[in-house]
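Engineer: From the sequence below, what's the structure:
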Amino acid sequence: MTALAADARIVRSGPIATRSPLARLAAALLISLPLILSIDVLSASVALLLEIPILLLCGLTAREFWLRTAPLWIAAPLSAVTIALYGAQSGTVHFEWLLMRVSDGSLSLAAATAVRVLAIGLPAVALFATVDPTDLADDLAQRAHLPARFVIGALTGMRLLGLLADDWRALALARRARGVADQGRIRRGLGMAFALFVLAIRRASSLATAMEARGFGGTGRRTWARPSRWDRGDTALLVLAALIPVVALAEAVALGTWNFILGPS
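Structural biologist: The predicted structure follows:
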């Protein structure tokens, strides 16, 4: 049942949901990395506004979107509060107590930080949330030309992560059946963690042997069951992703709000 569940795929609809996983990963990087260069409200706000079509076309339902991006919606205001209280001070001071000081400069920096967290994080989560690990591995090996052994090994490890929770529950039930699970939570947890570690090593060794026996460690040219595809839609996605930070940062520079992250705040 676990193997069948691992192989089952959810069919997504939407122009971006059907794009190549490598294209979506590259698009997320193209959007996020340039926005790190500046901390200002304008560039982050423009980028966030331009990202809305991408967020709507990623193939996530409303419930999936809010659940997957919930950490960002929590982290953004928390980071803003921290920056407002302890960030660089300038202008009028509105509140001061011990080490906390709220001023015009810290409030502006806090707002920029909050919007920046959303502008960087939302497209990364939305674009990568629906990526199938197997398709991504195929793209990384065939398109990005990463070492096949590394890619396949990483994919296998990701596929086995779901088994850890099942193993933990099985160990807990087995210990409870033996009457050793009712006392000493810390000691029980450490014992189960060690048992899980040993079980993971044994499974990894068996899997490595099986993969070697099937020729996964061969030095010859590898064939792939699922050829990686790349079309004009993937290229268009990269172009759109590159335009978002370019427009956002150009607006910030033109209107004088550009605040280089390594420069004076």
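Engineer: going forward, measure contacts between C-alpha atoms and count neighbours the same way
Structural biologist: Fine.
Engineer: list the buried ones in the strand or helix carrying residue 27?
Structural biologist: Assigned by DSSP states H and E, residue 27 falls within helix 21-35. For helix 21-35, the neighbour count (16 or more other CA atoms under 10 Å) marks 21-32, 34-35 as buried.
Engineer: ok, now stretch 188-204?
Structural biologist: So for stretch 188-204, counting by 16+ other CA under 10 Å, buried means 188, 192, 196, 200.
Engineer: Just give the number of residues close to the closest residue to the first one other than its chain neighbours.
Structural biologist: Read it as residue 188. Among residues not flanking residue 188 along the chain, residue 181 sits closest, at 6.7 Å (CA to CA, 6 or more residues apart in numbering). Residues within reach of residue 181, counting by other CA atoms under 10 Å, total 17.
Engineer: if I read this right, residue 181 contacts residue 171, doesn't it?
Structural biologist: No - judged on CA atoms under 8 Å, residue 181 makes no contact with residue 171 at a distance of 9.9 Å.
Engineer: Helices along this structure, start to end?
Structural biologist: Using DSSP state H, the helices assigned to the chain run over residues 2-7, 21-35, 41-50, 52-56, 62-86, 104-128, 133-142, 148-177, 185-213, 232-254.
Engineer: follow-up on the earlier one: ok, now which ones touch the residue nearest to residue 188?
Structural biologist: 172, 175, 188 (CA atoms under 8 Å, 6 or more residues apart in numbering).
Engineer: now the other sequence, so there's something to compare against:
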Amino acid sequence: MSILVADPRARVSSFNPVAKLVATLLITVTLLLSIDPVSAGVTLVLVLALMPWSGLSARMLWLRTWPLLIAAVLGAAATVLYGRVAGQTYLQWGLVHVSDGSLELAAAILLRVLAISLPAVVLLSTTDPTDLADGLSQLLRLPARFVLGALAGLRLVGLLIEDWRELSLARRARGVADTGRVRRLSGQAFALFVLAIRRGTKLATAMEARGFGAPGARTWARRSVLRPRDAVLVLIAAGVAAASVLAALAAGTWTFVWSL
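Structural biologist: From the prediction side, this is the model:
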């Protein structure tokens, strides 16, 4: 299942996309202010505790988060070997220097990546791009031309994936994909680039012909409104962010990123 396809069965899908975006930004910005394991760990625990109310199954979360999990583990492993040197040293060999500082920083990075990625995955998994574009234009007053252009580009991502699959099958049927994997991938990527330019040009012409770039106030087929439950979602996100900061301050691990 594509990460760009919203799951309408999820309970979080009923919230306004702008409220979900604000809630995600509150948690993300708070975690970006400090690199410490306590704040990231508290946020991760609270987010995981709230996951059953999101309506997303464990299998769906795994399918959409396993690449991020692998990236977090790889980043933490690199930090353990080449991270900050502090405290007791456990291994030193050339550029490799494993110490208390590198282990603590690796744990903070691992928890931080997971705590940031989970709310973002929930946001993408339960938000229709069209609803998000409606909210950004009507509620946040972003330029309609920019929002609609981004929406059109986002809608084409699925077509690009399908084009890549069809190109692979066509080249395999002609026997081109048997040898030279690097050359095959570069040639296929160039062909996909050409197809993307052609499709983007046609889409831009069609949108201009239908008046998407016309000056003046736009009309919208669907209204985007904020409800009391959307405010509850934002308050919950603010509570998670505040709890993580207070826990880190109480533990004495809160460290601003610019002081590292």
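Engineer: of the buried residues of helix 21-35 of the first structure, closest to residue 222 of the first structure?
Structural biologist: Closest approach between the buried residues of helix 21-35 of the first structure and residue 222 of the first structure, by CA to CA: residue 22, at 19.6 Å.
Engineer: Look up how far residue 95 of the first structure lies from the closest one.
Structural biologist: 48 Å (CA to CA, to the nearest Å).
Engineer: hmm, back to that, between the buried residues of stretch 188-204 of the first structure, which is closest to residue 158 of the first structure?
Structural biologist: Nearest to residue 158 of the first structure among those, with distances taken as CA to CA, is residue 200, at 12.7 Å.
Engineer: List the single closest residue to the alignment partner in the second structure of that closest one in space, sequence neighbours excluded.
Structural biologist: Aligned counterpart of residue 200 of the first structure in the second structure: residue 196 (TM-score structural alignment). The shortest distance from residue 196 of the second structure to any non-neighbouring residue, by CA to CA, 6+ apart, is to residue 160 (7.2 Å).
Engineer: Quick one: map the one you found onto the first structure.
Structural biologist: Aligned partner of residue 160 of the second structure by TM-score structural alignment: residue 164.
Engineer: Could you report the neighbour count for that match?
Structural biologist: 14.
Engineer: try residue 76 of the first structure
Structural biologist: Around residue 76 of the first structure there are 19 residues (other CA under 10 Å).
Engineer: Just give me the match in the second structure for it.
Structural biologist: Residue 76 of the first structure maps onto residue 72 in the second structure, by TM-score structural alignment.
Engineer: Show the contacting residues for that match.
Structural biologist: Residue 72 of the second structure neighbours (CA under 8 Å, 6+ apart): 109-110, 113-114.
Engineer: Please indicate which of those residues are buried?
Structural biologist: 109-110, 113-114.
Engineer: just to revisit the earlier point, would you list the buried residues of helix 21-35 of the first structure in a markdown table and tack on distance to residue 246 of the first structure?
Structural biologist: What follows is the buried residues of helix 21-35 of the first structure, written out as a markdown table (distance: CA to CA, whole Å):
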| residue | distance to residue 246 of the first structure |
| --- | --- |
| 21 | 23 |
| 22 | 21 |
| 23 | 18 |
| 24 | 18 |
| 25 | 18 |
| 26 | 15 |
| 27 | 13 |
| 28 | 14 |
| 29 | 13 |
| 30 | 10 |
| 31 | 9 |
| 32 | 11 |
| 34 | 8 |
| 35 | 9 |
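Engineer: Pick the one among those residues closest to residue 6 of the first structure.
Structural biologist: Closest to residue 6 of the first structure, out of all of those and judged by CA to CA, is residue 21, at 17.9 Å.
Engineer: Aligned to the closest one, what sits in the second structure?
Structural biologist: Using TM-score structural alignment, residue 21 of the first structure sits opposite residue 17 in the second structure.
Engineer: how close does that match sit to residue 126 of the second structure?
Structural biologist: From residue 17 of the second structure across to residue 126 of the second structure, the span is 9 Å (CA to CA).
Engineer: same question, residue 37 of the second structure
Structural biologist: Residue 37 of the second structure is 28 Å from residue 126 of the second structure, by CA to CA.
Engineer: So for the two, which residue has more residues nearby?
Structural biologist: The neighbour comparison of residue 37 of the second structure against residue 126 (other CA under 10 Å) goes to residue 126, with 26 against 21.
Engineer: picking up where we left off before, what is the nearest of the contacts of residue 72 of the second structure to residue 49 of the second structure?
Structural biologist: After measuring the contacts of residue 72 of the second structure against residue 49 of the second structure - CA to CA - the closest member comes out as residue 114, at 13.9 Å.
Engineer: That closest one maps to what in the first structure?
Structural biologist: Checking TM-score structural alignment: residue 114 of the second structure goes with residue 118.
Engineer: Kindly report the same for residue 219 of the second structure.
Structural biologist: Aligning on TM-score structural alignment places residue 219 of the second structure opposite residue 223 in the first structure.
Engineer: ok, now residue 45 of the second structure?
Structural biologist: In the first structure, residue 45 of the second structure lands on residue 49 (TM-score structural alignment).
Engineer: Could you give the number of residues near its match?
Structural biologist: 13.
Engineer: again with residue 181 of the second structure
Structural biologist: Neighbours of residue 181 of the second structure (other CA under 10 Å): 11.
Engineer: list the contacts for it?
Structural biologist: Here residue 181 of the second structure is in contact with no residue (CA under 8 Å, 6+ apart).
Engineer: do you know how far it is from residue 168 of the second structure?
Structural biologist: 12 Å.
Engineer: before we move on, what about residue 156 of the second structure?
Structural biologist: Counting by CA to CA, the gap from residue 156 of the second structure to residue 168 of the second structure is 18 Å.
Engineer: now swap in residue 21 of the second structure and tell me
Structural biologist: Residue 21 of the second structure is 36 Å from residue 168 of the second structure, by CA to CA.
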